[in-house]
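Asker: model this:
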Amino acid sequence: MRTTVLAAALALTAAFAPTTAAGAAATATATATATANAAPRPQLGACAPGELCLWEKPDFTGARHIHELSGLDIESCVALPAGASAQALANRTGRPVTTYQSAECAETAEFETYPGGGTWVPQSPYRVRAFKVWEN
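Answerer: Down below sits the predicted model:
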């Protein structure tokens, strides 16, 4: 719907735009903006059921670290290796996962809990340095 409305607006603008260089430039800018807005969103990162996947960079890029539910202690703080952090994540554990800005899972820094049924976060609001997996 958004693309259709935008296309109609661009068509009307083109129909009534003056045939000057400034009018042509305005139409070209509007077309470029429409094309940028219609660009595809990033692909979801690959993460299998039962896994918590963390990517080093936004949009599921950079090094991926996989933590399987079978290898995690429930309700224990799991710190990422020293100096490591994540900016994107996928929670496929089937359980809620809280990510922490603090490597000690301290709640004095930023933290967020994500449902476990299949949550993909292309850009965390902070660098993730630790996490906890919770009982349902």
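Asker: going forward, measure contacts and count neighbours with C-alpha atoms only.
Answerer: Fine.
Asker: how about residue 32, secondary structure?
Answerer: Using DSSP: H, G, I helix; E, B strand; the rest coil, the structure places residue 32 in helix.
Asker: mind listing the strands in this protein by residue range?
Answerer: Using DSSP state E, the strands of the chain run over 51-57, 61-68, 78-79, 88-91, 97-100, 111-114, 119-121, 130-133.
Asker: How about residues contacting the fourth one?
Answerer: Residues outside strand 88-91 that contact it (Cα atoms under 8 Å, 6 or more residues apart in numbering) are 45, 47, 51-61, 97, 114-124.
Asker: The same query, at a cut-off of 7 Å, please.
Answerer: Applying Cα atoms under 7 Å, 6 or more residues apart in numbering, the contact partners of strand 88-91 are 47, 51-60, 116, 118-124.
Asker: how about this one, so we can line them up?
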Amino acid sequence: MVFAVLFSLLTRTVSPRLGVLGFRKPGRPVFSDPVSPDHPIRRRAHGPRVIWSGSRRSAGLFLRSLVVALVAALGFTVPAAASPFCDRGEFCVWSGISFRGESGKFGIGSSAVGECIVLGRESRSLANLLRHDVTVYESPECATEADFTTYPGLGTYVPTTPFVVRAIQLWPA
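Answerer: Here you go, the predicted model:
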């Protein structure tokens, strides 16, 4: 409903006789053809008067653009996804691609080197900012029968993993 009203406001022409909403101002007659030289607004002793000036059109266009920008900014915002921020010394995973969705962070202090760590959720993007290499597994048991890949440390970002990651294993530096 709000968008329909805003659309009708933006698509109406603004006239000197009519208000912004298109209603007639009191005391002003409505003529069918304001462009004709016989129209009372345009008739003058020394020639027709210019109704629209460039600055008036520019102001109207600016106001319409401003309203459209505000509606776009306020009405079409998308809820923010999980923060893609991952600190140095952390291995981070996200449930969605492009570092979106639920996130999980692992560090050397909270994870044992050489042991299989089950993530507890399916992850589709990751960032390795550890000093250690990390192997990611499709199998939750870190089995090598399913897909697995090792990513080097110190700044590896993978926005879309080649398979769904269910477990990880940290390797000694």
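Asker: Any of the contacts of strand 88-91 of the first structure buried? List them.
Answerer: Buried members of the contacts of strand 88-91 of the first structure, scored by 16 or more other Cα atoms under 10 Å, are 47, 51-60, 116, 118-124.
Asker: Quick check: which of the strands of the first structure is buried the most?
Answerer: Mean neighbour count (mean count of other Cα atoms under 10 Å) peaks for strand 88-91 among the strands of the first structure, with a mean of 27.
Asker: Can you check which part of the second structure that one sits on?
Answerer: Strand 88-91 of the first structure corresponds to residues 125-128 in the second structure, going by TM-score structural alignment.
Asker: if we can go back for a sec, including distance to residue 6 of the first structure, could the strands of the first structure go into a markdown table?
Answerer: Compiled in a markdown table, these are given as follows (distance: least, Cα to Cα, whole Å):
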| stretch | distance to residue 6 of the first structure |
| --- | --- |
| strand 51-57 | 32 |
| strand 61-68 | 31 |
| strand 78-79 | 46 |
| strand 88-91 | 31 |
| strand 97-100 | 38 |
| strand 111-114 | 34 |
| strand 119-121 | 28 |
| strand 130-133 | 42 |
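Asker: wait, which of those is closest to residue 35 of the first structure?
Answerer: Across those, residue 35 of the first structure has its closest neighbour in strand 61-68 (23.5 Å, Cα to Cα).
Asker: From residue 76 of the first structure, how far out is the residue nearest the centre of the first structure?
Answerer: Of all residues in the first structure, the one closest to the mean position by Cα atoms, centre = their mean is residue 122, 1.4 Å from it. In this structure, residue 122 of the first structure and residue 76 of the first structure are 25 Å apart, going by Cα to Cα, to the nearest Å.
Asker: Likewise for residue 58 of the first structure?
Answerer: Relative to residue 76 of the first structure, residue 58 of the first structure is positioned 26 Å away (Cα to Cα).
Asker: so what corresponds to residue 122 of the first structure in the second structure?
Answerer: In the superposition onto the second structure, residue 122 of the first structure corresponds to residue 159 when matched by TM-score structural alignment.
Asker: Ok, residue 50 of the first structure next?
Answerer: Counting by TM-score structural alignment, residue 50 of the first structure lines up with residue 89 in the second structure.
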